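Enquirer: The sequence and its predicted three-dimensional model are supplied below.
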Amino acid sequence: MISELKKSEFFKCEGLLNEQGHLEPKAIVKGINPGRIFVDDIDSPTSGMIWLGNNDGFFFIANERNEGFNAEINHFINTIISPEAKKVGLTWFEGIGNHSRWDETIQKLFKYRNLESWNQRVYSLEKKDYKGNLDLAVEEYNIVRITETLFNNSKNSINNIDFLQSKILEFWTTPERFFHDGIGYCAVYKNKIVSICISGFAVCNVHCIDIETLEEHQGKKLAQKVALTFVKHCYDNNLVPYWDCMESNKTSIAVAEKIGLKNAFNYKGYTFKFE
């Protein structure tokens, strides 16, 4: 029977994760970022599914050939996950295997669901590849570090502070947790935050980059500028930037490669519509 672990029990899954794999499941298991974990056995789990707290997907972990877990997962998704997902506006299930052996299992388990797939790339930085001398000056925009003072906006100096606040709380349980474990930079234009680059997830010294630029300010190299500033901070403080993007997102890939990040590994994602 598939059951949900309490947060205090997440440690039971630490030995189930692929150490060479994705950052997001590690951050949730360690209790750094919010999420939920469902396993085959509460006392001694051998297979599981992690629901990212930002509602950006589900990771399958550990034994991909667990017959008991696999036999129940479709019913569990239909009766438990789907109703709760729809309450928060999710209409599509996005599943990822924490290691590549899950690919075949996911394809078999969900073959009747009009399953679709896509390719993802993960980029990281080796110090020898760092391109800190890039000239990415952007006139009329100020690149500033995201601080508690900026977040609280006590002087009302930022007109759209909700853009920053909602972005951080999309990934982190509290602002305090973000400022303790994460880092971030943003571009400011006429008292308005127009581009944000933050740690979406973080484990030890590895920081998963999440970046967003308001549509009306796109095409001005702001994403490159805030990302480069973020990466420079990582470089200067012995931190490791981790950039995860769709293979079809050529703009995101171009930014990653422009600032010196290298393709570390690739993986597949799978999606189907909730019934």
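Expert: All right, it came through fine. The shown structure was predicted, so the numbers you read here are calculated from the model rather than taken from an experiment.

Enquirer: from here on, contacts and neighbour counts on C-alpha atoms
Expert: Fine.

Enquirer: Tell me which residues of stretch 29-46 come out buried.
Expert: Buried residues in stretch 29-46, defined by neighbour count with 16 or more other C-alpha atoms under 10 Å: 29-42, 45-46.

Enquirer: Any idea how far apart the tips of it sit?
Expert: Taking C-alpha to C-alpha, to the nearest Å as the measure, stretch 29-46 stretches 14 Å from start to finish.

Enquirer: now swap in stretch 164-182 and tell me
Expert: Across stretch 164-182, the straight-line distance between its terminal residues is 14 Å, by C-alpha to C-alpha.

Enquirer: Residues in contact with that stretch: which ones?
Expert: Among residues not part of stretch 164-182, those counted as contacts by C-alpha atoms under 8 Å, 6 or more residues apart in numbering are 32-34, 53-54, 147-148, 151, 193, 196, 198-202, 207.

Enquirer: What of stretch 74-82?
Expert: Taking C-alpha under 8 Å, 6+ apart as the rule, stretch 74-82 contacts 2, 109-110, 274-275.

Enquirer: Residue 256 against residue 123, yeah?
Expert: Yes. Residue 256 is in contact with residue 123 according to C-alpha atoms under 8 Å; the separation is 7.1 Å.

Enquirer: who has more neighbours, the two?
Expert: Relative neighbour count places residue 256 above the other of residue 256 and residue 123, with 25 against 21, counting by other C-alpha atoms under 10 Å.

Enquirer: In addition, the following structure is provided for comparison:
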Amino acid sequence: MIYELNKSHFYKVSHLLTGDLVNIEIKGVVQGYQPGWVFVEHIDHPKTAMIWSKAIDGFYFIGDENNTDFNDYINQFISLDIAPRAKDLGLISFEFSGTSLSWDKTLESVFQNRELHRSKQFTYKYKNIINASIAEIELQNGFEMMEVNVFLLEKKLSNLDFVTSMILDWWDSLDDFFVSGVGFCILYKDQIVSCCISSCVTDDAMGSHTVTLNDYRNHGLAKKLIHQFLTYCRDHGFEPNWDCMEENLGSRLLAESCGYTKDSEYILYHFKLY
């Protein structure tokens, strides 16, 4: 059988957060920062878990990949329990990854009767951020940088929903973000033209998500915001993380130009739910 843990009991899978491919999206859910759900084969002493990250609409498998008490039931559980919930959220695919090469072999076997599609994800980290010397980037005249906080939301700006919708894509509420996250944006006149927020947060790491309006790209705005984010991480003891698809060359080059180095890669699978 597969059971869903109450959020107050997510700590019961903390001992499964081991291995190089257990990323901050997984830890962010388990540690209670990011919205999501946890499913296990045993309520009190789980050996295996499936983590559903609401923010990225994705699933991760952690723990013992040879646990038949979990593996023998997960297909049925996805069809009967996950698929209806996913449909209510507008999802048509089950997107997932393992946390080791052994998990990949298990998942390909468990889902061998599904039509699996594969792609590759790259993860980057900013090594030794505590000693990093982060370059200052000057903004062009007319541009102003501000922190994303309650005071920003009180300003008379034409597109505050640009920032609030970004936050709510990753967080359960604005209040949760203001307590545990950080963000910076660039204003031009009365409009927010570029924004960077912490997307995933753990006890000791942060990921970021940056968006720039089309008309203001190629002005170095994203890089300026990322440098500000990196400075925050350095000053507050967080290791910066970055995750992107292998084929997203622009994202990879931006990460590397800001000082991130490739840390790992993993296979991302998906199949249709209905």
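Expert: Looks like it came in fine. Treat the numbers as computed from the prediction; the structure is a model and nothing was measured.

Enquirer: circling back to that earlier point, name only those of the contacts of stretch 74-82 of structure 1 that count as buried.
Expert: Buried by 16+ other C-alpha under 10 Å: 2, 110, 274, out of the contacts of stretch 74-82 of structure 1.

Enquirer: what does the second one align to in structure 2?
Expert: If I follow you right, that is residue 110 of structure 1. With TM-score structural alignment defining the correspondence, residue 110 of structure 1 maps onto residue 111 in structure 2.

Enquirer: now its match: how far from residue 57 of structure 2?
Expert: Going from residue 111 of structure 2 to residue 57 of structure 2 by C-alpha to C-alpha gives 19 Å.

Enquirer: same check, this time on residue 22 of structure 2
Expert: For residue 22 of structure 2, the distance to residue 57 of structure 2 - C-alpha to C-alpha - is 17 Å.

Enquirer: cool, residue 170 of structure 2 as well?
Expert: Using C-alpha to C-alpha, we find residue 170 of structure 2 at a distance of 10 Å from residue 57 of structure 2.

Enquirer: same check, this time on residue 119 of structure 2
Expert: 16 Å.

Enquirer: The two: which is more packed in?
Expert: Neighbours per residue, other C-alpha under 10 Å: of residue 119 of structure 2 and residue 57, the larger number sits with residue 57, 16 against 12.

Enquirer: Excluding chain neighbours, give the residue nearest to that one in space.
Expert: residue 95 (7.4 Å; C-alpha to C-alpha, 6 or more residues apart in numbering).

Enquirer: Would you enumerate the residues in contact with that neighbour?
Expert: Each residue near residue 95 of structure 2 by C-alpha under 8 Å, 6+ apart is listed here: 57-59, 268-271.

Enquirer: redo that, cut-off 6 Å
Expert: Counting by C-alpha atoms under 6 Å, 6 or more residues apart in numbering, residue 95 of structure 2 touches 58, 269-270.

Enquirer: Same list, these, but as a markdown table with secondary structure, distance to residue 234 of structure 2 and neighbour count please.
Expert: Formatted as a markdown table, the entries for the contacts of residue 95 of structure 2 read as follows, by DSSP: H, G, I helix; E, B strand; the rest coil; distance: C-alpha to C-alpha, whole Å; neighbours: other C-alpha atoms under 10 Å:
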| residue | secondary structure | distance to residue 234 of structure 2 | neighbour count |
| --- | --- | --- | --- |
| 58 | strand | 29 | 20 |
| 269 | strand | 34 | 22 |
| 270 | strand | 35 | 18 |
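
Enquirer: Can you lay out those residues as TSV showing distance to residue 15 of structure 2?
Expert: Conversion of these to TSV gives the following (distance: C-alpha to C-alpha, whole Å):
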residue	distance to residue 15 of structure 2
58	21
269	25
270	27
